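Participant: 3D model of this:
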Amino acid sequence: MKKKFGIKEVVAIGIGTALFVALTEVQIPIGIPNTYLQPRMAVFAFLAAVFGPIVGGVVGLLGHALGDLVFYGSVWWSWVIPEAVIGLGIGLIAKKLAIKEGGFDKKAIITFNVVQVLANAVAWILVAPALDILIYVEPANKVFIQGAYAALGNILIIGILGTLLAAGYAKIGAKSSSLSKED
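Facilitator: A predicted model of the protein is given here:
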């Protein structure tokens, strides 16, 4: 029976979380308070698409929480939890995308992007605003606007950079892996 979670996934969580935190301050303002284009989302989505829902969910949760702590001094949970939702959503289709096997073809690219759009919509248009209202008693009109812009920004970043990362890895990296299991 093949293991679904092993040392490669643990390493992916560690590296993914570190990259997520390190890229937290790489932000492009979009004119909405506390809402930015962030390249970390592409790296995060790529890892979820390669290693699955556990890696995606944990990297989203830990990466965002630690990034908030390191750079802002506290954790804004209503925006951390949606990252886990996105990681889980994208990760659920990892096998179908076959990125590790070098099979990230046109159909897989479309599937990846349809799923990331849906995951971002659920996370940022539903989950984040609802949690902002419930946890922090934020005004509804403010959080739904922020959520919509966060979704749109993430969709663009993942759609462009995430797709390029996945395609590049599938074409080059997946075929040249030097890691193998010893008997």
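Participant: CA atoms for contacts and neighbours, from now on please.
Facilitator: OK.
Participant: Going along the chain, name the helices of the protein.
Facilitator: Along the chain, counting by DSSP state H, helices occupy 7-22, 40-51, 53-72, 77-91, 94-97, 106-121, 128-136, 140-157, 163-168.
Participant: Between helix 77-91 and the second one, find me the angle.
Facilitator: Helix 40-51 and helix 77-91 are oriented at 40 degrees to each other (axes from the mean of the first three to the mean of the last three C-alpha atoms, to 10 degrees).
Participant: Quick one: list the elements packing against helix 40-51.
Facilitator: helix 7-22, helix 53-72, helix 77-91, helix 94-97, helix 140-157, helix 163-168 (3 or more C-alpha pairs under 8 Å, 6 or more residues apart in numbering; DSSP states H and E).
Participant: for the shortest one, the distance to its chain's centre please.
Facilitator: Put simply, helix 94-97 sits 15 Å off its chain's centre (C-alpha atoms, centre = their mean, to the nearest Å).
Participant: what do you get for stretch 82-95?
Facilitator: For stretch 82-95 - counting by C-alpha atoms, centre = their mean - the centre lies 7 Å from the chain centre.
Participant: can you list contacts of it?
Facilitator: With C-alpha atoms under 8 Å, 6 or more residues apart in numbering as the test, stretch 82-95 has contacts from 44-45, 48-61, 64, 112, 115-116, 119-120, 123-124, 127-128.
Participant: Let's see this one next, to set against the first:
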Amino acid sequence: MNKKLPIKTVVAIGIGSAIFVVLSRFASIPTGIPNTSLETSYAILALIALLYGPLAGFATGLIGHFLKDVLIFGSPWMSWILASAMIGLVIGLASKQISIEDGIFGVKELIKFNLTQIVANIIGWFIIAPTLDVLIYAEPADKVYLQGIVAGCVNMVSIGILGSLLVTTYAKTRIPKGSLMMED
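Facilitator: Got it, this is the predicted structure:
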């Protein structure tokens, strides 16, 4: 099966990854816990994942976080990179149930979006990142689970506020299907 990725999805991954890096560098707020910040970049990751689906969400999280680590810290931290990729994947999986392209993004869709991003952050930051930190890097469990919980909570807030605003605003720019009528 030779199924090619649409060009617009590839472009979205590239643009989303670049914006992820820029926001990570210039629009993140330290939490006081070492190497843990409130990241505005996850709002963009959520938007890309909802618009282009799970593969785009996964790739944007993977590439964006990888480039961020290399450019800002000098080397990639794979456990956190995989957590970001998984967050994009999980939110992208919800794109079938939350279609923002049809211009409808009400309270019901907002609740689905936020429940999905909370689950995605729990999987990524409470489970994947700290567990892989212990397994790959032999980091102390108490340190990395605290970092994971803090990162997950602040990213839930970031996506909950900024991501919700981005998605809602984007949906308002779309014309609902069936809303245009032909004149006689």
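Participant: Quick check: TM-score for this pair?
Facilitator: TM-score for the superposed pair, counting by TM-score structural alignment, normalised by the length of the first structure: 0.91. Supporting figures: 173 aligned residues with a C-alpha RMSD of 1.5 Å.
Participant: Need the residues that contact stretch 116-124 of the second structure.
Facilitator: Counting by C-alpha under 8 Å, 6+ apart, 46, 82-84, 86-88, 90-91, 94, 152-153, 155-156, 159-160 sit against stretch 116-124 of the second structure.
Participant: Among those, which pair sits farthest apart?
Facilitator: Largest separation among these by C-alpha to C-alpha: Leu82 and Gly160, giving 21.1 Å.
Participant: what about Gly103 of the second structure, neighbour count?
Facilitator: Gly103 of the second structure has 17 neighbours, counted by other C-alpha atoms under 10 Å.
Participant: I figured it hits Ala171, correct?
Facilitator: Yes - with contact defined as C-alpha atoms under 8 Å, Gly103 of the second structure counts as touching Ala171 (4.5 Å).
Participant: out of the helices of the first structure, deepest packed?
Facilitator: Greatest average neighbour count among these goes to helix 40-51 (a mean of 27), per mean count of other C-alpha atoms under 10 Å.
Participant: what comes into contact with that helix?
Facilitator: 9, 12, 16, 19-20, 23-24, 26, 55-57, 59-60, 86-88, 90-95, 97-100, 112, 116, 154, 157-159, 161-163, 165-166.
Participant: 7 Å instead?
Facilitator: Defining contact as C-alpha atoms under 7 Å, 6 or more residues apart in numbering, one finds that helix 40-51 of the first structure is touched by 9, 16, 20, 23-24, 55-56, 87, 90-91, 93-94, 99-100, 154, 157-158, 161-162, 165-166.
Participant: again with stretch 52-72 of the first structure
Facilitator: Residues contacting stretch 52-72 of the first structure (C-alpha under 7 Å, 6+ apart): 9, 12-13, 16-18, 20-21, 24, 44, 47-48, 74-75, 80-81, 83-85, 87-92, 94.
Participant: If we use 8 Å, what do you get?
Facilitator: So stretch 52-72 of the first structure is contacted by 9-10, 12-14, 16-22, 24-25, 44-45, 47-49, 74-77, 80-81, 83-95 (C-alpha under 8 Å, 6+ apart).
Participant: Over to stretch 149-169 of the first structure?
Facilitator: Outside stretch 149-169 of the first structure, the residues touching it (C-alpha under 8 Å, 6+ apart) are 32, 35-39, 41-43, 45-46, 49-50, 99-100, 102, 104, 109, 112-113, 116-117, 120-121, 123-125.
Participant: let's see 6 Å
Facilitator: With C-alpha atoms under 6 Å, 6 or more residues apart in numbering as the test, stretch 149-169 of the first structure has contacts from 37, 42, 46, 117, 120-121, 124.
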